[in-house]
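Trainee: Here is a sequence with its predicted model. Questions after.
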Amino acid sequence: MPVNVPNPIDDDLYPGETWWRDHQPWLDQCGLALRPRVTPGWIPSWIGRNVSPYTCEDFQSYALPVVQDALRKDDQRVVMLKNVDPNEYPTECGIANYFSSKELADIPENHCVPIYEAMQAPGEGIIILVMPLLRKCMDPPFETVGEVIDFLGQVFEGMLFMHQHKVAHRDCHAPNIMMNADAMYPGGFHPVAQNKSPNWKGRAKHFSRTERPPKYYIIDFGISIRFPLSDSSPRARAVWGGDGDRPPEIQQQGAEYDPFPADVFYLGNIIKHHFTEGRVSTEVKRKIGFTFLESLAADMTNSDPSKRPTMEEVVARYSEIRGGLSSWKLRQRVVRCDEFFLARWYRNTRHWGNTLGYIIKRIPPIPTQQ
């Protein structure tokens, strides 16, 4: 059973963090060392010092209390833990473990986040999923058109793989797509403030995606649903995910709909919101030079779900688009539409210097997994 240790500084912990602190002794016995912040007896490092808490490593916390990082003692690997309540999300663990099964885990087209272990918290029904430490899919920003092409290609491939196994994600917006950036960040990065080094001394140094290609993963199966392979007319009750720009068929919660075209709609939104159009509500700016994706994005977000392409069709059309792009186009820099012209000139100069180096080293314009 987890040990409830009195802690005089509960006010310094956010809601949800006390659960991790109270379960720390059990997790430690399981070989998972939590950060000092959620360890019983923790005293904030800024107390008694003339420093801002924001500058202290142990002040850093997660916006979502259901996640927490840990050091796996047997191999000193930093992993991510997720607290899942099966009563609230009955399908999440089953779907996550299904795609991490021996039969599916090593298939290259599988872009579902790997599950290293699933543990049941003692005395309660909570399941802890142990996963790799990943980064947000768009951090750091894409440098070239080729890097964006690789990103979208992997995501489309991964969603097709899910659909082929009759699983609809239902919440596939950008925050639920992450990347394994171990190769990009050989020195690692802090799990919470990922622009910082693991030891909190300076910024995390990294290579570009072109130099060290990442693998992108689809995460968070909390509202995902799996149908029998024989089901030719899958239907579900509408629930709302994180993307407020929802397809018309799920404007009302509880409405019956086919969730697979809705997945296509959400992926079309990623193209529109982050590349071809931008999004005022999140202050994401349009990127210059992605008009070649506008037609595909428009079809993927058609208001009539029956007129949207299937994921098979999306992947096929995307392959044609990709094949029609020149090496020169693929090596172009990703430019925000509001970039100041002097900054653009300076960055373009640096970019083409780096590009010349890539060409000399024969690094392809589209990152390729080794």
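Mentor: Happy to help now that I have it. Residues are numbered from 1 along each chain as shown.

Trainee: Please count neighbours and contacts with C-alpha atoms only from this point.
Mentor: Fine.

Trainee: Doesn't residue 151 belong to a helix?
Mentor: Yes. Counting by DSSP: H, G, I helix; E, B strand; the rest coil, residue 151 is located in a helix.

Trainee: SS state for the residue nearest to it when sequence neighbours are not counted?
Mentor: Spatial nearest neighbour of residue 151, excluding adjacent residues (CA to CA, 6 or more residues apart in numbering): residue 216 at 7.0 Å. Here residue 216 is recorded as strand under three-state DSSP.

Trainee: pretty sure residue 216 contacts residue 176?
Mentor: No. If you go by CA atoms under 8 Å, residue 216 and residue 176 don't touch, sitting 10.4 Å apart.

Trainee: quick one: which of the two has more around it?
Mentor: Between residue 216 and residue 176, residue 216 has the larger neighbour count (other CA atoms under 10 Å), namely 26 against 16.

Trainee: Now for the more buried one: which residues touch it?
Mentor: For residue 216, the contact set (CA atoms under 8 Å, 6 or more residues apart in numbering) comprises 111, 137, 151, 154-155, 177-180.

Trainee: Save those as JSON lines, and put in secondary structure, distance to residue 295 and neighbour count too.
Mentor: Below are the contacts of residue 216 laid out as JSON lines (DSSP: H, G, I helix; E, B strand; the rest coil; distance: CA to CA, whole Å; neighbours: other CA atoms under 10 Å):
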{"residue": "111", "secondary structure": "coil", "distance to residue 295": "25", "neighbour count": "27"}
{"residue": "137", "secondary structure": "coil", "distance to residue 295": "23", "neighbour count": "22"}
{"residue": "151", "secondary structure": "helix", "distance to residue 295": "18", "neighbour count": "24"}
{"residue": "154", "secondary structure": "helix", "distance to residue 295": "19", "neighbour count": "21"}
{"residue": "155", "secondary structure": "helix", "distance to residue 295": "18", "neighbour count": "24"}
{"residue": "177", "secondary structure": "strand", "distance to residue 295": "23", "neighbour count": "22"}
{"residue": "178", "secondary structure": "strand", "distance to residue 295": "26", "neighbour count": "24"}
{"residue": "179", "secondary structure": "strand", "distance to residue 295": "27", "neighbour count": "23"}
{"residue": "180", "secondary structure": "strand", "distance to residue 295": "30", "neighbour count": "19"}
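
Trainee: let's bring in a second one:
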Amino acid sequence: MMFPFVSLRVWPARDQEGRDVVIRLIFGREPSDELRILQRLNTEKARSNPRNHSICILEYITFDGPIFVVMPRWDQSFNPDFYTVAELIHFTGTFLEGFGFLHEHRIAHVDFLERNTGINVLVYTNAEYVKGLRNTSVTRYAIYDFGGSLIYPEDTILEDVHSNEFFNFRLRGYETPPGPWNPFQVDILFLGCVLECWVRHIEDIVPEIGPFFDSMVTEDTHKRFTARQALQEFQKIRSQLSPSQLGSLVTNRFWQDGVVKGKIEYLKKLGRC
């Protein structure tokens, strides 16, 4: 089984119970924000909440100061093919729930990218053509890599938070706006940018999905959804979908700047077809 991730802080392994796991090094002898975030997300109460879609921590290992965390090894969640609209709706709703949970616990991820997500399967990494891996009754998705994330006291008012930390707007196709920035607003922009590319191509089947993403990625922060608003609006859209819409086959793969790429076209661009 390939391990495609290139990082000097992450290693694949198999534990004594035979589970495929990942070991991640958290730098420093002093508690870091990353460690505090993982600890907050992995209390018994937090883990019992079904909206907590952060990767679970199986074990903490301390060795001569630095701390290593052991996590399940899951594949990147955007790779396997989507077969039906229902699978895309479940996928999108999971990440919206997950970010709502993070923000409720005053955690801003601020680096949502495809590679920072997981799906509870292990397959050949480049198998974008594989179907049948997204059964909505058993498939789980996870958010991970909190190395650049921010954590605040749990009584913090989200609207009052501002930061001068570096947020990579250009990576998402945006010019860097004048700072300081609200990291929770940045989170929604980055989440929306990624999800829009992989989901908005079903707009011909679910017309409401277009305006929904417009409200996630607008540069007007006063009009941009909060995590709670985004989830509520998405749940409203989902509740109004018919069985016919949910069962519709997904024939496209990607959306970018209004241009939709079909599955074959997308694979040809990657050189895998």
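Mentor: Now that the structure is in, tell me what you want to look at. Just so it is clear, the structure is predicted and the values come from calculations on it, not from any experiment.

Trainee: care to give me the TM-score?
Mentor: TM-score of the superposed chains, computed with TM-score structural alignment, normalised by the length of structure 2, equals 0.82; 253 aligned residues with a CA RMSD of 2.9 Å.

Trainee: Now which residue in structure 2 aligns to the residue nearest to residue 151 of structure 1?
Mentor: Matched to structure 2 by TM-score structural alignment, residue 216 of structure 1 sits across from residue 141.

Trainee: Over to residue 135 of structure 1?
Mentor: So residue 135 of structure 1 corresponds to residue 75, using TM-score structural alignment.

Trainee: Quick check: residue 250 of structure 2 vs residue 240 of structure 2, distance?
Mentor: The spacing between residue 250 of structure 2 and residue 240 of structure 2, counted by CA to CA, to the nearest Å, is 19 Å.

Trainee: quick one, which of the two is more surrounded?
Mentor: Set residue 250 of structure 2 next to residue 240 and count neighbours by other CA under 10 Å: residue 250 wins out with 20 against 10.

Trainee: I'd guessed the more buried one sits against residue 203; true?
Mentor: No. Using CA under 8 Å, residue 250 of structure 2 is not in contact with residue 203; the gap is 11.0 Å.

Trainee: Are we agreed that residue 25 of structure 2 is in a strand?
Mentor: Yes. Under three-state DSSP, residue 25 of structure 2 falls within a strand.

Trainee: Near residue 32 of structure 1, how many other residues are there?
Mentor: Using other CA under 10 Å, residue 32 of structure 1 is surrounded by 23 other residues.

Trainee: Is the residue lying closest to residue 131 of structure 2 once chain neighbours are set aside in a helix, a strand, or coil?
Mentor: Once flanking residues are discounted, residue 131 of structure 2 sits nearest to residue 81: 5.3 Å by CA to CA, 6+ apart. The three-state assignment at residue 81 of structure 2 reads coil, by three-state DSSP.

Trainee: For residue 115 of structure 2, see how far away residue 7 of structure 2 is.
Mentor: If you measure residue 7 of structure 2 against residue 115 of structure 2 using CA to CA, the figure is 12 Å.

Trainee: Give the equivalent position in structure 2 for residue 155 of structure 1.
Mentor: By TM-score structural alignment, residue 155 of structure 1 lines up with residue 95.

Trainee: who touches its match in this structure?
Mentor: Counting by CA under 8 Å, 6+ apart, residue 95 of structure 2 touches 53, 141-143.

Trainee: how close does it get to residue 245 of structure 2?
Mentor: 21 Å.

Trainee: What's the match for residue 225 of structure 1 in structure 2?
Mentor: Correspondence of residue 225 of structure 1 to structure 2, assessed by TM-score structural alignment: residue 150.

Trainee: right, and that match touches residue 108 too?
Mentor: Yes. Applying CA under 8 Å, one finds residue 150 of structure 2 in contact with residue 108, separated by 5.2 Å.

Trainee: Name the residue in those two with the higher neighbour count.
Mentor: Counted by other CA under 10 Å, residue 150 of structure 2 and residue 108 do not tie: residue 108 has more neighbours, with 25 against 19.

Trainee: Can you tell me what that one aligns to in structure 1?
Mentor: Under the alignment (TM-score structural alignment), residue 108 of structure 2 pairs with residue 168 in structure 1.

Trainee: Now find how far off-centre stretch 58-73 of structure 2 is within its chain.
Mentor: The gap between where stretch 58-73 of structure 2 is centred and where its chain is centred comes out at 22 Å by CA atoms, centre = their mean, to the nearest Å.

Trainee: Show me the contact partners of it.
Mentor: Counting by CA under 8 Å, 6+ apart, residues outside stretch 58-73 of structure 2 touching it are 12, 19-29, 55-57, 122.
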